[in-house]
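> Below are the sequence and a predicted model for it; my questions follow.
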Amino acid sequence: MTVAVIQFGGSNCDRDTLRALDALGVDAELVWHEDGLPAPVEGIVLPGGFSYGDYLRAGAMAARSPILDEVREEAENGAPVLGICNGAQIGCEATLTPGAFTINESARFQCERVHLRVENATTPWTEGYDEGEVVELPIAHGEGRFEIDDDQLDVLEDEDRVLFRYCDQDGTVTDEANPNGSKHNVAGIVGDRDTIAVMMPHPERVSLPDIGHTDGQGVLKAFAES
């Protein structure tokens, strides 16, 4: 399949994502946002970085690029779409998923490894894991705190649309394990369709066997198996 990894000014995880997909045998290519999506396209990644320097709000300007209209159309047609870190911010700003990512509770940039508990193992992004399994992925963000109003959060919870929560190494969800103050420790969710996902941690950075840690492969395998 052909997966488009969309580049904006300030994207900096696009090549990492491309390499991780290539290692899984996925045909992926970098696509500059002004060029539009290639045809056909069978998957889309909004990668991490600092699109437009995070002016206004992280992801706000990129979400208004014309290519996002194409992304929404492909998503509605069932193409898998994944937003990672800045891509997650873009995805929320573009209303691909509900909620928003805003300034960390610490008010500082955080770059560290965190533990995540798999909350729903039946989505394309998590079927390579077991429900309740704990994985370790890196974060690198200054605006990673997930916020959403209580009614919308209830919908996410009731519809089992939370993919991952920040947790302790043993899988216990605690305030101490929450690196950025995200509501209910949410680290990743799916949209109305489970083929659309956004997450703040970086699966592409822990997907290559030659660096000895592959906990993120399960997320990216959604593109290999769809």
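Ah, there it is.

> Could you use CA atoms for every contact and neighbour count after this?
Fine.

> A helix includes Glu74, no?
Yes - under DSSP: H, G, I helix; E, B strand; the rest coil, Glu74 sits within a helix.

> Structure two is appended below for comparative analysis:
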Amino acid sequence: MQEAAEVVVVEDDPTVREAVGAYLRANGYVVSTFGDGVSARTALRDGTPDVVVVDRMLPGISGDELCRDLRSFSDVPIMMLTALGQLDDRIEGFEFGADDYLAKPFSLRELLVRVGALVRRSQRGQASAGEVRVGVFAIDPLRRRVCVRGEEIALTGREYDLLLFLARNEGRPLGREEILREAWGWSFGEPSTVTVHVRRLREKIESDPRDPVHLRTEWGVGYRFSTLGDGS
């Protein structure tokens, strides 16, 4: 029998915290809950769960700070819960290292679906052994590590999944909806999420992100991954 996935919920509103915790437990997850960022940070440094669900506005240290701190030592999938739901707010959340973003008020069923997608993404990455080599890129699915020209680069979980999916489909134009569905396991989502992560990924893999060689825009379609001109 497969071991139940563990989810950490960090939310200062006791009603929301208890509702989310109870719903996830009822659907088979092992859940730990925290009401502030300080206690959550201490616990997360002692052990890594499968998914972290964190409110952006927390007492002590903010959800943004907690997310950034967690990213300094872990690539655990992070979902932000927040009342700040505008596009700029979502982009800012991704900049702090979040993998997903759910605006309040939200449906517990949608939360469950998104948590499940994050868990499957993590498990799929762990199970997909066999190094992927394309051009100057070497991707290790078992360790979830990426090297470019022999040098390891730091990616968030969602950036890693995006690059792996692109690399496995080198040369093929990929639409944003297909990336949402196939790379991240979302049955629904906002295409702007892909745009944000493409921009972040370009900053890490391209010599000049404003004139990308590898992660190219395919106008009217989405994106195309290429190793042409990489000097390999």
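Nice, I can see it. This structure is a prediction, so every number in the text was calculated from the model and none was measured.

> TM-score for this pair?
TM-score of the superposed chains, computed with TM-score structural alignment, normalised by the length of structure 1, equals 0.35; 128 aligned residues with a Cα RMSD of 5.5 Å.

> so Met79 of structure 2 is in which element?
Assessed by DSSP states H and E, Met79 of structure 2 sits inside strand 78-82.

> And for Ala19 of structure 2?
Going by DSSP H and E, Ala19 of structure 2 is in helix 14-26.

> And the contacts of that helix?
For helix 14-26 of structure 2, the surrounding residues in contact (Cα atoms under 8 Å, 6 or more residues apart in numbering) are 9-11, 30-33, 35, 108, 112.

> Quick one: name whatever helix or strand follows it.
strand 30-34.

> tell me the angle of that next one relative to helix 14-26?
If you take axes from the mean of the first three to the mean of the last three Cα atoms, to 10 degrees, strand 30-34 of structure 2 sits at 170 degrees to helix 14-26.

> counting contacts, what elements does strand 30-34 of structure 2 pack onto?
Where contact means 3 or more Cα pairs under 8 Å, 6 or more residues apart in numbering; DSSP states H and E, strand 30-34 of structure 2 is packed against strand 6-10, helix 14-26.

> and with 6 Å instead?
strand 6-10 (3 or more Cα pairs under 6 Å, 6 or more residues apart in numbering; DSSP states H and E).

> For the strand it packs on, name the packing helices and strands.
Secondary elements touching strand 6-10 of structure 2 (3+ Cα pairs under 6 Å, 6+ apart): strand 30-34, strand 51-55.

> what angle separates the first one from strand 51-55?
Following the same axes, to 10 degrees, one obtains 30 degrees for the angle between strand 30-34 of structure 2 and strand 51-55.

> could you say what helices and strands the helix or strand following strand 30-34 of structure 2 packs with?
Sequence order places helix 37-46 as the next helix or strand after strand 30-34 of structure 2, per DSSP H and E. For helix 37-46 of structure 2, not one helix or strand is in contact under the criterion 3+ Cα pairs under 6 Å, 6+ apart.

> how near is the closest residue to Val146 of structure 2 other than its chain neighbours to Val53 of structure 2?
Closest residue in space to Val146 of structure 2, ignoring its immediate chain neighbours: Ile139 at 4.6 Å, by Cα to Cα, 6 or more residues apart in numbering. Distance, Ile139 of structure 2 to Val53 of structure 2, by Cα to Cα, to the nearest Å: 27 Å.

> Same drill for those two, tell me which one is more crowded.
Each of Ile139 of structure 2 and Val53 has its neighbours counted (other Cα atoms under 10 Å); Val53 has more, 25 against 21.

> The contacts of helix 14-26 of structure 2 into JSON lines, with extra columns for distance to Gln126 of structure 2?
Below are the contacts of helix 14-26 of structure 2 laid out as JSON lines (distance: Cα to Cα, whole Å):
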{"residue": "Val9", "distance to Gln126 of structure 2": "23"}
{"residue": "Val10", "distance to Gln126 of structure 2": "25"}
{"residue": "Glu11", "distance to Gln126 of structure 2": "28"}
{"residue": "Val30", "distance to Gln126 of structure 2": "20"}
{"residue": "Val31", "distance to Gln126 of structure 2": "21"}
{"residue": "Ser32", "distance to Gln126 of structure 2": "23"}
{"residue": "Thr33", "distance to Gln126 of structure 2": "26"}
{"residue": "Gly35", "distance to Gln126 of structure 2": "31"}
{"residue": "Leu108", "distance to Gln126 of structure 2": "27"}
{"residue": "Leu112", "distance to Gln126 of structure 2": "21"}
